[in-house]
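Visitor: pasting a predicted model and its sequence here:
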Amino acid sequence: MKIQAALFDMDGLLVDSEPIWREVAIEVFAPLGIALTDEICQAYTGLGTAAFVRSFYEKSPWPGKSTQQVEHEIIELAHERIGSRALAMPGAVEVVRFFHKRRLPLAVASASPMEIIETVLRRLDLLPYFTLWHSAVLEARSKPFPDVYLGAARQLRVAPENCLAFEDSGNGLRSAHAARMLTVAIPAAYEYHDPKFDLADIKISSLIEFNEDIFDNLEKKPSLA
């Protein structure tokens, strides 16, 4: 098949922001009487903030604040800290340039809100490389459903089966796979051997490993359509 576009998750894939999201979630939930840990938060990687907050409210409802208020607090605090502290993941800039040199349209398909996506792309000096960025917040369903990837492909005017998607989380990988895209998984070290990543067409430990040979091999794979 011919790869006609490359789509990227953002948090934990292009930018090292997952530790910041976990830090903020732990901080915001503590006054509500819910003691989160890094390990607990890691299990929800790739899930949108709204779904993340709802899942804990359903297990242990808290008084005083709505789930929307808690979600807003997390997003605002994360936005501030990501905008001032987050750095590119190893190999992220290089892989974006790899596709840009081939004149392929690039898109971000993220569970983060649009304003955070734009903040990250500006911070990493990647904004000029991307045709568009799309948030699952604008879709009916977040990851692991395919909506955000299908929406991004539709805006690019590229068939999903001709798109290559990069993901670092199990939920995100399921989303891209359900959209019938070719997938590259780059799991975090703590879950690299988790079988949920067997769904990917290719699995690598870092974007640094992505190269011309991998790209050529992916183009030789049959479409999922």
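Guide: The structure has been received and is ready for your questions.

Visitor: for the rest of this, base every contact and every neighbour count on C-alpha atoms.
Guide: OK.

Visitor: okay, buried residues for stretch 59-78 please.
Guide: 62, 67, 70-71, 73-75, 77-78 (16 or more other CA atoms under 10 Å).

Visitor: ranges for the strands of the chain?
Guide: Using DSSP state E, the strands found in the chain span residues 5-8, 106-110, 132-135, 163-167, 182-185, 202-203.

Visitor: by contact count, what packs against the fourth one?
Guide: Secondary structure elements in contact with strand 163-167, counted by 3 or more CA pairs under 8 Å, 6 or more residues apart in numbering; DSSP states H and E, are strand 5-8, helix 170-178, strand 182-185.

Visitor: kindly report the same for the shortest one.
Guide: With contacts taken as 3+ CA pairs under 8 Å, 6+ apart, strand 202-203 sits against strand 182-185.

Visitor: kindly report the same for the third one.
Guide: If you count contacts as 3+ CA pairs under 8 Å, 6+ apart, strand 132-135 packs onto strand 106-110, helix 114-123, helix 147-156.

Visitor: who are the contact partners of the residue most central in space within the chain?
Guide: Nearest to the geometric centre of the chain sits residue 9, at 3.1 Å (CA atoms, centre = their mean). By CA atoms under 8 Å, 6 or more residues apart in numbering, the contact list for residue 9 reads 108-110, 165-168, 172.

Visitor: how much space between it and residue 126?
Guide: With distances taken as CA to CA, to the nearest Å, residue 9 is found 14 Å from residue 126.

Visitor: can you tell me which helices and strands the lengthiest helix in the chain packs against?
Guide: In the chain, taking DSSP state H as the definition, the longest helix is helix 67-85. In terms of contacts (3+ CA pairs under 8 Å, 6+ apart), helix 67-85 is packed against helix 18-29, helix 49-59, helix 114-123.

Visitor: hang on, the earlier thing: could you export the strands of the chain as CSV, including mean neighbour count and distance to residue 214?
Guide: Shown next, in CSV, are these (neighbours: other CA atoms under 10 Å; distance: least, CA to CA, whole Å):
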stretch, mean neighbour count, distance to residue 214
strand 5-8, 24, 14
strand 106-110, 26, 18
strand 132-135, 22, 25
strand 163-167, 27, 12
strand 182-185, 25, 10
strand 202-203, 20, 8
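
Visitor: got another, please set it beside the one above:
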Amino acid sequence: MTARNILLWSPSAIVFDCDGTLMDTEQHWQEARNITFRLFGLKPPTGFADRAKGVHYSECGALMAEETGKPNLGDDLADTLLTTFTALVDQNPVTMPGAAALVRLTARHLPLAVASNCPREMVESCLHRAGLLSSFSHVVVAGEDIRPKPEPDVYRVAARLCGVPPEEALAVEDSFTGMESARRAGLRVIGIGPRPEAPEAKHADLWVPSLADQELVRWASSWIDA
């Protein structure tokens, strides 16, 4: 679906990613990765931050171990990464530009959900401290029966809980990992950030620089009018 076509469509539900989409936590993940590498006396591989973006923390720990030649440290790295990240977020929870306004605008008229690779307690704590948790009908996280992104499970479950078919739901994402998950689940996707070059641009139906983008806000207002 082209950007022009998607702007003529209205979703029946919206599913938001959390990290980097609603909450400005990517800086915390990056700092937590750097601290974790340092605590274990390891050097971050070149470009690791890009490869780790949107990846479940347990898989990130395994990736850290693999790329530093320490395969036996995967679990320890993952545990330290999560503990460090949690402490950093507790100190400084910050919402992404436009996130709070868009959530509050749309929550009055559409069912909203969150689909995240982070632990539930972390997602709910961040949203609660930002004053946004009550706007969401459902929070879906990766777990024992729900595979993490890029598998489609979190988005598929979120759409079902919102009571709509996946093709009637809109995903809002900042990472290619999350966009792949949403597209595999059958949702249409808004990508947050600079529009990349092809073929990566095809990960999203529409790219906007932030959730404060005026075209996005006008489009969201049209859903309410509809």
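Guide: Perfect, thanks for sending it. Computed from a predicted model, the values in this text were never measured in an experiment.

Visitor: now what about the TM-score between them?
Guide: The TM-score (TM-score structural alignment, normalised by the length of structure 1) is 0.85; 213 aligned residues with a CA RMSD of 2.3 Å.

Visitor: make TSV out of the buried residues of stretch 59-78 of structure 1 and add distance to residue 205 of structure 1.
Guide: Conversion of those to TSV gives the following (distance: CA to CA, whole Å):
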residue	distance to residue 205 of structure 1
62	39
67	35
70	34
71	31
73	33
74	29
75	28
77	29
78	26
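
Visitor: and which of the residues you listed is nearest residue 88 of structure 1?
Guide: residue 78 (15.9 Å; CA to CA).

Visitor: quick one: the corresponding residue of structure 2 for the closest one and residue 57 of structure 2, what's the gap?
Guide: Counting by TM-score structural alignment, residue 78 of structure 1 lines up with residue 85 in structure 2. Distance, residue 85 of structure 2 to residue 57 of structure 2, using CA to CA: 10 Å.

Visitor: ok, so of the contacts of residue 9 of structure 1, who is nearest residue 206 of structure 1?
Guide: Closest to residue 206 of structure 1, out of all of the contacts of residue 9 of structure 1 and judged by CA to CA, is residue 168, at 9.6 Å.

Visitor: now that closest one: how far from residue 196 of structure 1?
Guide: 11 Å.

Visitor: the two: which has the busier surroundings?
Guide: residue 168 (28 against 14; other CA atoms under 10 Å).

Visitor: need the contact list for the more buried one.
Guide: 9, 12-13, 185-188.

Visitor: now do 6 Å
Guide: If a contact means CA atoms under 6 Å, 6 or more residues apart in numbering, then residue 168 of structure 1 has 13, 185-187 as its contacts.

Visitor: what's the counterpart of it in structure 2?
Guide: Residue 168 of structure 1 maps onto residue 174 in structure 2, by TM-score structural alignment.

Visitor: would you mind measuring from that match to residue 63 of structure 2?
Guide: Going from residue 174 of structure 2 to residue 63 of structure 2 by CA to CA gives 20 Å.

Visitor: quick one on the thing from earlier: nearest to residue 202 of structure 1 among the contacts of residue 168 of structure 1?
Guide: Of all these, residue 185 has the smallest distance to residue 202 of structure 1: 6.3 Å, by CA to CA.

Visitor: what does the closest one align to in structure 2?
Guide: Residue 185 of structure 1 maps onto residue 191 in structure 2, by TM-score structural alignment.

Visitor: again with residue 117 of structure 1
Guide: By TM-score structural alignment, residue 117 of structure 1 lines up with residue 123.

Visitor: mind checking how far its match is from residue 16 of structure 2?
Guide: Residue 123 of structure 2 is 12 Å from residue 16 of structure 2, by CA to CA.

Visitor: kindly report the same for residue 23 of structure 2.
Guide: Residue 23 of structure 2 is 11 Å from residue 16 of structure 2, by CA to CA.

Visitor: also residue 22 of structure 2?
Guide: From residue 22 of structure 2 to residue 16 of structure 2 the distance is 7 Å (CA to CA).

Visitor: so who does residue 201 of structure 1 touch?
Guide: By CA under 6 Å, 6+ apart, the neighbours of residue 201 of structure 1 are residue 183.

Visitor: repeat for residue 204 of structure 2
Guide: Applying CA under 6 Å, 6+ apart, we find residue 204 of structure 2 in contact with 189-191.

Visitor: one more pass at 7 Å, please.
Guide: 179, 189-191 (CA atoms under 7 Å, 6 or more residues apart in numbering).

Visitor: may I see the residues you listed organised as a markdown table, with distance to residue 108 of structure 2 added?
Guide: A markdown table is the format used below for the contacts of residue 204 of structure 2 (distance: CA to CA, whole Å):
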| residue | distance to residue 108 of structure 2 |
| --- | --- |
| 179 | 25 |
| 189 | 21 |
| 190 | 20 |
| 191 | 23 |
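
Visitor: ok, the nearest residue to residue 162 of structure 1 once chain neighbours are set aside - how many residues close by?
Guide: Once flanking residues are discounted, residue 162 of structure 1 sits nearest to residue 3: 5.0 Å by CA to CA, 6 or more residues apart in numbering. Residue 3 of structure 1 is flanked by 21 other residues according to other CA under 10 Å.

Visitor: give the contact list for the residue mapped onto residue 3 of structure 1 from structure 2.
Guide: Taking TM-score structural alignment, residue 3 of structure 1 has residue 11 as its aligned residue in structure 2. When contacts are counted by CA under 7 Å, 6+ apart, residue 11 of structure 2 touches 168-170.

Visitor: could you count how many residues lie near residue 202 of structure 2?
Guide: 18.

Visitor: now check structure 1 for the residue matching it.
Guide: Match for residue 202 of structure 2 (TM-score structural alignment): residue 198.

Visitor: what's the end-to-end length of stretch 14-22 of structure 2?
Guide: For stretch 14-22 of structure 2, the end-to-end distance is 13 Å (CA to CA).
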